[in-house]
Every structure is written in C-alpha cells, then in structure tokens.
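Colleague: Compute the structure for the input listed below.
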Amino acid sequence: MSNVLSVEKIFHAYGTQPLLDEAELRIDYGERVCLLGRNGEGKSTLMRIIAGELTPDGGVVRLAEGCNLAMLPQTLPSNSPDTVLETVAAAFPETGRLLLRFAELSQQGAAVDMDELERVQAGIEANDGWMLQQRIDRILLQFGLDPDHRVAELSGGWQRRVLLARALASDPDLLLLDEPTNHLDVPAIRWLEDTLSGFRGALLFISHDRAFIRKMATRIVDLDRGKMTSWPGDYDRFLELKEKALEDEERERALFDKRLAAEETWIRQGIKARRTRNMGRVRALKAMRDQHRERRNRTGTASFSVEAAGQSGKLVVEAKKASFGYPGSGPIIRDLDLLILRGDKVGLVGENGTGKTTLLKLLLGQLEPTSGELRLGTQRQVAYFDQLRDELDLEKTALDNLAEGREFIDIQGQRKHVLGYLGEFLFSPQRARSPVKVFSGGERARLLIAKLFSQPANILVLDEPTNDLDVDTLELLESQLVEFPGTVVVISHDRDFLDNVVTSTLFLDGSGRVQDTVGGFSDWRRQGGTFPAERSGSSATSAGSTSPANAEPAPSVAVQSRPDVKASSNGKKLSYKLKRELELLPSEIANLEAELEAVQQQIGDPAFYGGEPEKVSATLARLTELEAALEKKIARWMELEEMAES
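Modeller: Model prediction:
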C-alpha cells in the first residue's frame, strides 16, 4: 500500500508540558485508524495539525502528492445561518459559490442580469462545476438531506450528517473524524458505520465508542504522554497488548529506580570512597538523574465513587396504563405499565425524538400523566446528570464550579478538601484552578460527573453521560454505577455501556409504546428488538425530506457512485402496481437524463445568452425543472428498490 500521510517528529506544547513529543504516524491508503488516548492527551490538537488548522512547534506533516484531505470537526455549527446546500457546497469554496449564485439567477426569470449569468456560467465551466453540482446533488440525496433546511435548526445528529456530507462531497483521499458518534442515536451510528465502510480512502478517527471502534478500526494508534504507538489488530487485541506494555514499563522503571538508589548511596559514601570513585560512574549517575527527571508519569486512574444517600423505599416508581401528551399533540407515552424497584439499573433506548426525555420526567415526577396512574416511591433523593450540564460556568474555575466558595465538602460521611476530591477525577491543583472554558470536552464531562457524585442520592438519572469520556474514565463510571446500591436510570446510545450497566432496557418505538426487556442492549437485540427504520426500510430521502429539527436520521445507503439504474429482480415482493412503476422508472430516468444533457449543451453554447431573453429564461427554468424531476425519480427508484429487497 502507498503512504497517504506521514507525521514526522511533531512537537507541540502548551506551557511547560509537551502535548506531542516528537510524535510520529504513518497511514496508508485504505486504512481505518483509530486514535486513542486519555482526555487532554492532545488527540484533537494532532487532528488540527494534520488538517493544517494549527502550526506545530516542531516537526512536519507530509501528505501524498495531490492528496485531498477533509475533516469532520467535533464542534457542531449551532449558530450557522447557512442552509444544508450552502454548507455542503462549501466543500468547493469558489465553485460552490458560483453554483449557488447560478441557482439564484436562474430563479429570476426575465429580470435576470444576463451578463452576470454568463460570467457565472463561464466560471462554473472553467472549474468543472457541473460535475461537482451532480456530486453534491447525489450526496444530498443519499444522505437524505433537505437542501433548503437551515443547519442551525437541525438536531445534533442531522448537523453531523450535514458535515459528513460536506467532507465526503470533496471525494477526499484522507478523512479525519473527531468523535463522529457524539449526538447520534443507535440507528444513526449504524448508518455512519455502513457509510464509512464504503469509503475507499484512508480514515483517521477519534472515538471512545467501543462498539464503533470494534466495527471500524483496522489499526489502533495510542497517544500516551506525547508519544504515539501503533498497535496492529483489532481493539480487543490492543487492550491486551497495552496492558502488558504498561506492566513491562512498570517493571523496567522499578529496576531503574533501584539502580538509581544504589548509585545515590554510592556517591554519598565517605571521604575514602570519594577519592577513589570512578568519574565515568559519576557521569553515568548524572545521566540517570536527568533521565529520571525527564520521565513522564502516566496520569493516574480516576478513583471517584458515588455519594450514596439513605435508602429509598423499595418501590421507586410504578405506572399503570399511564399516558402523556402535550396539549394539541397525540400521546408521547401511551399505556405505560412499569415497575422500578430499589437497586434496578434501567436503560432507555430509542431514536432521538421518540420521547425518552419525556419518560424520564414522568419517572422523576416532573410531569403528571394525562391518563392512567403513576405512583412514586418514598424517600427519593435524585441526582440528575442532564440538569448539571447547564450549571457549569465557563468563566469560573473547576474549583469554583464545584465548591462554590467552600474549602471542604462532605463525601460519604468524610470531610474532603475540594482539591483532593477533584484530584480523584484527574484534575491537578493547577488544572482545578483553570477556567472551565479552556477545558476539553472530556475534562468538562469529568467535572460534571464530579459535581453529580458530590450530591447525596439514592436515584441517579443520567442523560447521555458517556459523551467525551475517555475509555478509562468510562469503564470506572460503569463499575461505580454497577456497585451503586441505589437505582440508576440512564439514556444512552453507547451499546457497550448499556450492556455493562443496565439490568433492564426500555425501548421507545416512537408510537408512544414502551417495551420492557430484561438485560442490556444486546439482550434486547437477541430478543428481536429492532428500530422502526429497520422494520419499515424507510429510505434516506424520505427521512431527510420530513425530518423535524429534533429527529435523527434513519439508516441509509453507504456513499457510493451513482447506482446503475435497472429494474430489480426482487420486484415480486411488491404489489403489481409498484412493480410496474419500478420497471418503468429506469427508462423514465434515462429520458430525463438525455433531455437534461441536451439542455445543458444548449446552455453551454456561447451564443445561448445572445438569444431572446424570454427563451433564455424559459430554458433556464426548464433546466431547473429537469434537475428536480430527475432527483425525484431517482429517489423513488431507490425507495422501491429498498422495498423490493426488504
């Protein structure tokens, strides 16, 4: 395989501690490499350096000649005024601007400025813009995106899909993804896995979603104390090798420290020994001292525990035929029968927008059912993770956010210094006194958990607690939740997390029904659990054209070249009418493509814009009609193909 990326001796530091210390990395075409490391190790910094957004203090990044690089950032465009089409077209800054302007001018009819229209078209043709337009249209169609939607009005999952569409529209040789599964529900994560599996270029991604890593990674690269180590094989093999490497390192350091102590004893011997000492040995001791001084110890493991309150009553919540709906809407929760007892660990699963948060509020007593019965237990002390997300003041330090002026806090009956407590969450005294606005996403998540667990509670309610947590902290959180004597209710799209923590799974299918299954996510799957999109075989187009801002995308086809249009051999599963429609669509699409090509050739004639303005406007309008009709026909063909294959 040929090399697409070489990172050579990259050095980068903030303050006195280097994040990247002569880090090196090489990636070949076709590889899917997962970059792992604890929060704050510099993974996102390395991504920005590779993407050219940040200049390192030393070293060099080399891309293969002609390599096209695209990056999916971790931060979503929450305040972007652009439409989906404008965002995706930004993959080609100059040509995209011309294509958007051409579309605007084409809508002006007889009032169009013909000179400007001619200049715009000439610019598009000079940059092969019509081919890029077709690529953008195909990506939008396959991703199920409405080109006229405002990006800021979309949910996090749809925004991430828009950004991925922009990245893939440029047909990159190297694609960088920073926490791509954040804000996605399980069907959207599976869609992402299928999409990226069809990507032919090289992939470098950061993720702490273990199921996603197992599915995608062909190699693991670990960033630890500024150094990067490549581990061949899958994620589970990496865990085995990494643990052995850390054990070997600990033994080697112990032997080194023992030799150093012996040499320090020797150098401090009496006068007679000093007269006869070997100067080479003295120089060797100095070198050992320097080596010990420059040693970078691995950040300790978080050691937090949950502050448990007194026991709640045995009954936590009981629902009998309980339903809830907001005024003017249908029921969000319908005929709920549920019993949660003290010590239960309950996971809520469902596509975004299916009512998980509403169900949480019912279970917490924040909402009253509109019909049926809901009974809450006694002596409940609830700590709600989602509420804490809004309580972090980014201008204040971690210390002030947690202690609010106090020097000590009470944890499990013990009085602890706030700095000591934050140290259990891997915050050094210096970091604890830093403003939260400079923290990474993982550090903010750890601070939120520290704040949550400082509150006495016998019921923990966690809404997406795993976002941005590194694997070590995530695994410790899992163990603490399992050992917690109280009740846990958690919303999560992290499949491994659910399997490791919960004892029962509540699935919301979007119709208001809640299915109760014993066990975790995999148990729900084994017992026949499926998402609505999987049962209906809904297409990406239908999902994109009707998606509200708070909905998530359904699984769709992987990114690929435009499919060969042909009738399906599986049409026997369709009704006669739909089968006949599917058989006729290929010829209809071919006719539209032929007419569209003829119109494009007509417009491409330099003499076209010298004709009568009415004819020019009519031809441009016909071009718009043909493009819309072709897109609609292809969408219908894909929908029927999926129905035939389901």
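Colleague: For the rest of this, base every contact and every neighbour count on C-alpha atoms.
Modeller: OK.
Colleague: and stretch 167-174, how far from the chain's centre?
Modeller: Remark: stretch 167-174 is offset 18 Å from the chain centroid, using C-alpha atoms, centre = their mean, to the nearest Å.
Colleague: I meant stretch 277-292, not that one.
Modeller: That offset, for stretch 277-292, works out to 49 Å (C-alpha atoms, centre = their mean).
Colleague: Outside of it itself, list whatever touches it.
Modeller: Identification of contacts with stretch 277-292 by C-alpha atoms under 8 Å, 6 or more residues apart in numbering yields Leu260, Glu263, Glu264, Ile267.
Colleague: Give me the neighbour count for the second one.
Modeller: Which is Glu263. The number of residues packed near Glu263 is 17, by other C-alpha atoms under 10 Å.
Colleague: Confirm it sits in a helix?
Modeller: Yes: counting by DSSP: H, G, I helix; E, B strand; the rest coil, Glu263 is found in a helix.
Colleague: To compare against the first, here's the next sequence to fold:
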Amino acid sequence: MPLITLQNVDYGVGGPLLLQNVALSIDAGERIALIGRNGAGKSTLLKLLAGEIQADDGEIRLEGGVRVARLEQEVPAGAEGDVWDVVAGGLGQLGAWLAEYHHLSHAEHVDTEALAKVQAKIEDAQGWSLDQRVTETLTRLQLDGDAPFSGLSGGMKRRVLLARALVSAPDVLLLDEPTNHLDIEAIDWLEGFLKAWTGALVFVTHDRRFLRALATRIVEIDRGQVTSWPGDWANYERRREERLNAEAQENARFDKLLAQEEVWIRQGIKARRTRDEGRVRRLKAMRMERGQRRDLTGNVRMEVAQGDASGRKVVEAKDVAFAYGGNAIVGELSTAIMRGDRIGLIGPNGSGKTTLLKLLLGELAPTAGEVKLGSNLRIAYFDQYRATLREDWNAIENVAEGRESVEINGKHKHVIGYLQDFLFTPERARAPITRLSGGERNRLLLAKLFAQPSNLLVMDEPTNDLDVETLELLEELLADYPGTLLLVSHDRDFLDNVVTSTLVMEGQGRVGEYVGGYSDWLRQRPEAQSLNTAAKPAAPTPAPAAQAAPAVAKRKLSYKDARELEQLPSRIESLESRVAELTAAMNEPAFYQRGSADIAAHNATLAAAQAELDAAYTRWAELDA
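Modeller: Model prediction:
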C-alpha cells in the first residue's frame, strides 16, 4: 500500500498551473529522483508532500501514522544555537524541551529548579527515548552536538540539517538539492548513507552521478504534467527522447491541419455560403486547443564574450608555498598553466582551493616562491556565493549596469533579448533578484559573466541549482571556449566532461597535479596506485606526480615511443567504446536467450577487450611518465 498518494492535484501561483492534475504514489523503500527544468515546480511538489503548503484542488493522502521530513534547499534563517539544539528542533516542542534540558544539565552552575521543571515536562510527554534518538543520530552522522551551528562550514550545516530531518524517524525523507555545498568526500558519504536508508526517499539534485547512483524511479515535471519513469536515468533519457519526438510529430500534424482549416475559413463568398457549421465549430475548438498548448521550455543560448588572446603562458608558479596560522595550505608547488588549459581544482571543503586560486591569480602573495602572470589577461570570475550580484538591482541592471545593450563578440544585443537567451522573460528580468530562485540566480550570474570579454574564466562551483539541460549546454560552451579555464567543482561528471587536468588538495600542503578529470584522478591518485601495486606486485606502477620524492629527469622518448604515446588516447577511447558496447549488449533482456556457446564467446570477447584497455592505460602511464 502506498505511503503517500496524490490524486488530481492542482497548484498554481498565477498564470498556467505549476502542477496540473497530478497523480502520483510513493511506496516504501523507493528512491525517487524528481527532475525538471528550473522553476518547473520540483521544490513546490516537495512542500506539498511535506504538508507545508496546500493544493488548490485534488487530494494528498497519507497512510495512517506516516511521518514525512524535508531537507530544505537553503539553510533556514532561524537555525541557531549549538548542533544539539538544531537537531532536536526536528522534534517540535518536545525537541525544544530536550534542548533546554541539555543546556541546563551541562551548565557550569546547574539551576536545579528550572531543570526539574523541564524534566517533568519531558517525563509527562514520555520523551526520554527521543533524547536518546537525538544522541544516536548525532553519532551516526559523526556530529559534535556541542559545536556552534553558526561556525560550521556550508557542508557540515547541510549534514546537521539532514540529522534534524532524520531524528523524527520519517517514513518518507524529502531532500532538495542535498549535495549543494558538499565536497566530493561528503557526497560519497551521503550516497552510501542513503543507499542504506530503509525508508522512502524523494530527492531533487543537479548531480547526475549522484542521481544515477541512487534513483530507482524517475519522476519528471514538465509544463505542469508529472510523469513517472520506472528504472534508471539511462532508461528515462531514452524513453523521454522517444516521447518528445512523438509529441513533435503530433504537434506538426495538428498545426498542418489547423493551417489548412484557416485557409478554408478565409475562402471567398461562394465557399462561405456552403460552409459546414460543424467544421466551423471544430476549427474554433482547434484554435482553443492550440492556444492552450504549453510548448517545451527552450534551452539556454549561451555565448561567451571573448577577449583578445592571452600570452601563451598564462600562469607560472615556482616553489610556491603559503601557510596560515602555522598550517601549511600550499607547499612548494611548481606548475605552469598554458593558454587553452582547463584546470579543475579538487579538495575537501576548507582544504584551501580558494586560497590556491588567489595565489595563482596574484590576488594573494605567497609565503615563499613566486607566481608570474602571463600577458594580456582578461579575467572573468564566477563566485559560488553570488556576491557580485547586487540585491537592490533587478536582472537587467545587474547585467547591463545602466546600458541598454551588451556587446558579445562584436554584436550588440538589447539586454532584454540577451536575458531571454538565458530564459528570463521580460517580466522576470525586471523583477527584484530577491524573488529569483537559486537556479535563476545562477543563470543570471552566468549571463553577467559571459557578457564580459575574457580569456581566463575562473568558475567557483558554477553547477549549483542548474537543471540538467543547462548543465550540459554549459559543458559544451566551456569545451569550445578558446581561452583558459580554472574550475572549482564537486560535480564529478562536470569535471570529467570539462577539464583536461586537475590540481588536488591532498593535505599538509601537498598539491597533486594529474592528467584528465575526476575519474582519471581516481585511477592515478597515490591510494589507487598503492592498491594496484598490492594486487599486481609483478607490474610496478610509476610514481604519482604528487609524491614528495625528488623528481627524476624524464628520459627522451624514441620516435617510435613518441608516436605510440600520441596514438594511445584515440586507441583508449576506441577500446572504452568497445567495452561499453559489449557491456550494454549483456544488459539487453534478449541476451540470455542466446545459446550458451554464444554467451561464452561474448564474455570472452568482453574480457579480451577489457584486458586490452587495461594494458593501453598501463602503457600510456609508462610513456607519459
């Protein structure tokens, strides 16, 4: 029996309904990914499920005793006190009494009278078992109950709010962008935690890898309609493409028929005398139907205003070190960033990624060593906290700053038309930015950033709150950007799809430099190489670039080896495609209806292709080292 059932639910905020005639059920143990464009109504649907807002029409039915808890997208303004207080706040009034008891009992001078009063309240409500639950939840999520909430990082605040949601032991857990402000390590932890979660889960996320790892069902909001897609993300993408193609064909057929009827209605006097009144009524109905059609939301059309080319060498760092309060943040880093490089910065929250960015950009003087900036640099900076947006200005004022148009690569565009490329209607563009959602603010910051001519893009967490379609378009734009990119991101797929090398904060001042994106770093990092060495002692792996051992001079490659190194990336790409193709074939239902000899031959082919791929990676690492 479903835990929550929605029947014919409508909800609107003016204009077309945000949610229309929604029919949805949530069963125990499900992990539902709720997806849709920015502003489609994902957060609204979560609030309806949580009972925080009421539907305009229809019914939302919870089975008896079902508890629902929601993790909000942003840290609530009223959350204060220590971690224990915030977590206990998830238990309502009883939680407030438990928090009061916790403070009184831990005070240096105990007020015995006040302690006795609050203790009596808790006993009357039979609440001591919940006191134990708060403690267990804090332990489970590795939180210090006495730490001040206001002093925590954004990622740790999100973990505290997750504990607040979990302490009520909900049957249905609602998570709105749970990976926002979490570093990669924390995202991995959260994935594992939620996979072991036994209750039902409904979550909204822009992190495609997180979504693929967790979702057992996809629920999409598109133009007010809610549709359910059983299975994983790949199945959803394939079936959605089929549906959109069918919809486009049907709309084209309808529009063609409507155009024919419009020609007929405008025919001369003779035709009007013999007009079929039934046909006139059908035309009127068709006009109404076309007027009510809600077309698919367009995609963002992004273009970067390109500055003149920078010098060939963009940044050169020699033995750069930086320490703060006796702690080494960066130690003896030497690297060169060349024009066209796309560098990803990876590391836990608080590890010093922003400090490293400032060192590389010359905004912070190193404790030791030297940083040289190249010539003719024009820098555009994307700030994850959106501090460059003025709250007292609307979208037009933030982008144009008093001008009527912006210039993009020699072409002048009216600012309203330019903002429409970023999916802002004229009304939305004139609204105060305090009314914009997180996704809209990110799109506005991208619009402001890309209107500045640049040859060095510095982007700090640009993916937060963006929908998948916009993310993919941003990836394509950055791939074609002719300048240099410095990117801080915790979105693993985004890093894999955009960057060509990574700088990794490895602790104690070590900054590792690796070829490729996030997945490439996972294979190359010291821990992974230690595991490979233990598993295959006969095949030693080359020392990683991040080791503190003295550098060994590279031997000059022979012509044959240099040629092989040049050809290996395309060979690796071909082998990866072959392995993926063979693996996909095994996932087809009809595969296991084949004969046993055929299945065995297929498995042998896959094993051989995988062995070739592993050997190619090993050879590439040897030659590149």
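Colleague: Pick out the most distant pair among the contacts of stretch 277-292 of the first structure.
Modeller: Leu260 and Ile267 (10.6 Å; C-alpha to C-alpha).
Colleague: List the buried residues of the helix or strand harbouring Thr533 of the second structure.
Modeller: Using DSSP states H and E, Thr533 of the second structure sits in helix 526-535. Residues of helix 526-535 of the second structure classed as buried: Pro526, Gln529 (neighbour count, 16 or more other C-alpha atoms under 10 Å).
Colleague: What's the first helix or strand after it?
Modeller: Assigned by DSSP H and E, the successor of helix 526-535 of the second structure is helix 559-586.
Colleague: For that following helix, buried residues please.
Modeller: Buried-residue list, helix 559-586 of the second structure, by 16+ other C-alpha under 10 Å: Leu565, Leu568, Arg571, Ile572, Leu575, Glu576, Arg578, Val579, Leu582.
Colleague: okay if I get these as a markdown table plus distance to Arg378 of the second structure?
Modeller: A markdown table is the format used below for the buried residues of helix 559-586 of the second structure (distance: C-alpha to C-alpha, whole Å):
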| residue | distance to Arg378 of the second structure |
| --- | --- |
| Leu565 | 34 |
| Leu568 | 35 |
| Arg571 | 37 |
| Ile572 | 36 |
| Leu575 | 40 |
| Glu576 | 38 |
| Arg578 | 42 |
| Val579 | 43 |
| Leu582 | 47 |
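Colleague: rewinding a little: can you flag the buried ones in the contacts of stretch 277-292 of the first structure?
Modeller: Leu260, Glu263.
Colleague: ok, so of the contacts of stretch 277-292 of the first structure, who is nearest Lys615 of the first structure?
Modeller: Of all those, Lys615 of the first structure sits closest to Leu260, with 90.0 Å by C-alpha to C-alpha.
Colleague: What residue in the second structure is the furthest from its centre?
Modeller: Using C-alpha atoms, centre = their mean, the residue of the second structure lying farthest from its centre is Lys270. It sits 62.6 Å away.
Colleague: Remind me which helix or strand that residue belongs to.
Modeller: helix 269-273.
Colleague: That helix aligns to what range in the first structure?
Modeller: Using TM-score structural alignment, helix 269-273 of the second structure lines up with residues 271-275 of the first structure.
Colleague: chain center to the helix holding Thr533 of the second structure, what's the gap?
Modeller: Its chain's C-alpha centre and that of helix 526-535 of the second structure lie 30 Å apart, by C-alpha atoms, centre = their mean.
Colleague: could you say which helix or strand contains Asp222 of the first structure?
Modeller: Going by DSSP H and E, Asp222 of the first structure is part of strand 219-224.
Colleague: what's the following helix or strand past that strand aligned against in the second structure?
Modeller: Sequence order places strand 227-232 as the next helix or strand after strand 219-224 of the first structure, per DSSP H and E. The aligned range for strand 227-232 of the first structure in the second structure is 225-230, by TM-score structural alignment.
Colleague: what does that stretch rub up against?
Modeller: 19-24, 216-221, 235-236.
Colleague: hmm, which of those residues are the buried ones?
Modeller: Here, 16+ other C-alpha under 10 Å leaves 19-24, 216-221, 236 buried among the contacts of stretch 225-230 of the second structure.
Colleague: how many other residues sit next to Glu407 of the second structure?
Modeller: With other C-alpha under 10 Å as criterion, Glu407 of the second structure counts 16.
Colleague: what kind of secondary structure is it in?
Modeller: Glu407 of the second structure ends up strand, using three-state DSSP.
Colleague: That one reaches Lys413, doesn't it?
Modeller: Yes: here Glu407 of the second structure reaches Lys413: they are 6.3 Å apart, a contact under C-alpha atoms under 8 Å.
Colleague: all strands of the stretch 51-200 of the second structure, in order?
Modeller: 57-62, 68-71, 172-176, 200-204 (DSSP state E, counting those that start in this stretch).
Colleague: Kindly reformat these as a markdown table containing distance to Arg510 of the second structure and mean neighbour count.
Modeller: A markdown table is the format used below for the strands of the stretch 51-200 of the second structure (distance: least, C-alpha to C-alpha, whole Å; neighbours: other C-alpha atoms under 10 Å):
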| stretch | distance to Arg510 of the second structure | mean neighbour count |
| --- | --- | --- |
| strand 57-62 | 53 | 16 |
| strand 68-71 | 35 | 23 |
| strand 172-176 | 35 | 24 |
| strand 200-204 | 35 | 23 |
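Colleague: Out of those, which is closest to Ser596 of the second structure?
Modeller: strand 200-204 (39.5 Å).
Colleague: now that closest one and strand 172-176, what's the angle there?
Modeller: 10 degrees (axes from the mean of the first three to the mean of the last three C-alpha atoms, to 10 degrees).
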